[in-house]
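A.B. asks: Quick one: sequence and predicted model below, then my questions.
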Amino acid sequence: MDASTMTTEASRPRTHGVVDTRGLLCPYPFIQAKLALESLPHGTTVEILTDSEATATSSIPILAERNGYTFTVTERGGVWRLLVTKP
């Protein structure tokens, strides 16, 4: 393993799991994400995958902000990846 690989691996957040809600219709992506976040241990991150723009850009960010979680959202090919960390 070279130094660039180690840096890349070290920069990745440690996730406590993946919640894949692709293909689910509203409100199920939000419900599954909410349940995962409620059970998330403090200081850990969960990865949420969704193909619902409303879930990725509104529902989950609002939930995260109201609960003091930090999050990032990226989109690629119609799939949003949210990394949400519980403080």
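C.D. replies: That came in fine, so what should we check first? Being a predicted model, the structure only gives us computed values, none of them experimental. Residues are numbered from 1 along each chain as shown.
A.B. asks: Going by C-alpha atoms from here, please, whenever you check contacts or count neighbours.
C.D. replies: OK.
A.B. asks: wait, isn't F71 in contact with T85?
C.D. replies: Yes: with contacts counted by Cα atoms under 8 Å, F71 reaches T85, the gap being 6.2 Å.
A.B. asks: So for these two, which sits in the more crowded spot?
C.D. replies: Neighbour count, other Cα atoms under 10 Å: between F71 and T85, T85 has more, with 24 against 17.
A.B. asks: count of residues packed around S4?
C.D. replies: Neighbours around S4, by other Cα under 10 Å: 9.
A.B. asks: Then V46?
C.D. replies: Neighbourhood size, V46 [other Cα under 10 Å]: 23.
A.B. asks: Against that first model, consider the following:
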Amino acid sequence: MNLQPHPVDQRLPFGLLAVLGFQHVLVMYSACIVVPLILGSVLHLPKEQLAVIINADLMAAGLASLVQSLGLGIFGMRMPVMMGVTFTA
């Protein structure tokens, strides 16, 4: 009987985890910045208002990502996912 975990379930080395985590943060950050910038330019919003919208977007995406990753009672899938804005609508 083989008691070693499946390769999918094995923990990656710390260096690789750090690089992949940094990549995840960059993708999340850029996605959370681009949508408010485009919408703000179309709506001709002043820079101060655009800064508030970007900050609110980053805060909401960060909180939602934490709830999804860590779980909060019955909420969250407890998997490393990124929540943020989308162009789908």
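C.D. replies: Okay, I see it. All figures in this text were calculated on a predicted structure; none of them were measured in a lab.
A.B. asks: Just give the TM-score of the two.
C.D. replies: Overlay of the two chains. TM-score (TM-score structural alignment, normalised by the length of structure 1): 0.31; 42 aligned residues with a Cα RMSD of 3.6 Å.
A.B. asks: Now do V27 of structure 2 against E48 of structure 2, distance only.
C.D. replies: 24 Å (Cα to Cα, to the nearest Å).
A.B. asks: Please identify which of these two sits among more neighbours.
C.D. replies: Neighbour count, other Cα under 10 Å: between V27 of structure 2 and E48, V27 has more, with 12 against 8.
A.B. asks: name the helices or strands packed onto the helix or strand hosting the more buried one?
C.D. replies: For V27 of structure 2, the element it lies in under DSSP states H and E is helix 14-42. Other elements packing on helix 14-42 of structure 2 under the criterion 3 or more Cα pairs under 8 Å, 6 or more residues apart in numbering; DSSP states H and E are helix 47-70.
A.B. asks: Next, the buried residues of the helix it packs on.
C.D. replies: The neighbour-count check on helix 47-70 of structure 2 (16 or more other Cα atoms under 10 Å) flags 50-51, 53-54, 57-58, 60-62, 64-69 as buried.
A.B. asks: Hey, what's the angle from it to helix 14-42? Just curious.
C.D. replies: Helix 47-70 of structure 2 and helix 14-42 are oriented at 140 degrees to each other (axes from the mean of the first three to the mean of the last three Cα atoms, to 10 degrees).
A.B. asks: I'd guess T7 of structure 1 is in a helix, am I close?
C.D. replies: Yes: T7 of structure 1 forms part of a helix when assessed by DSSP: H, G, I helix; E, B strand; the rest coil.
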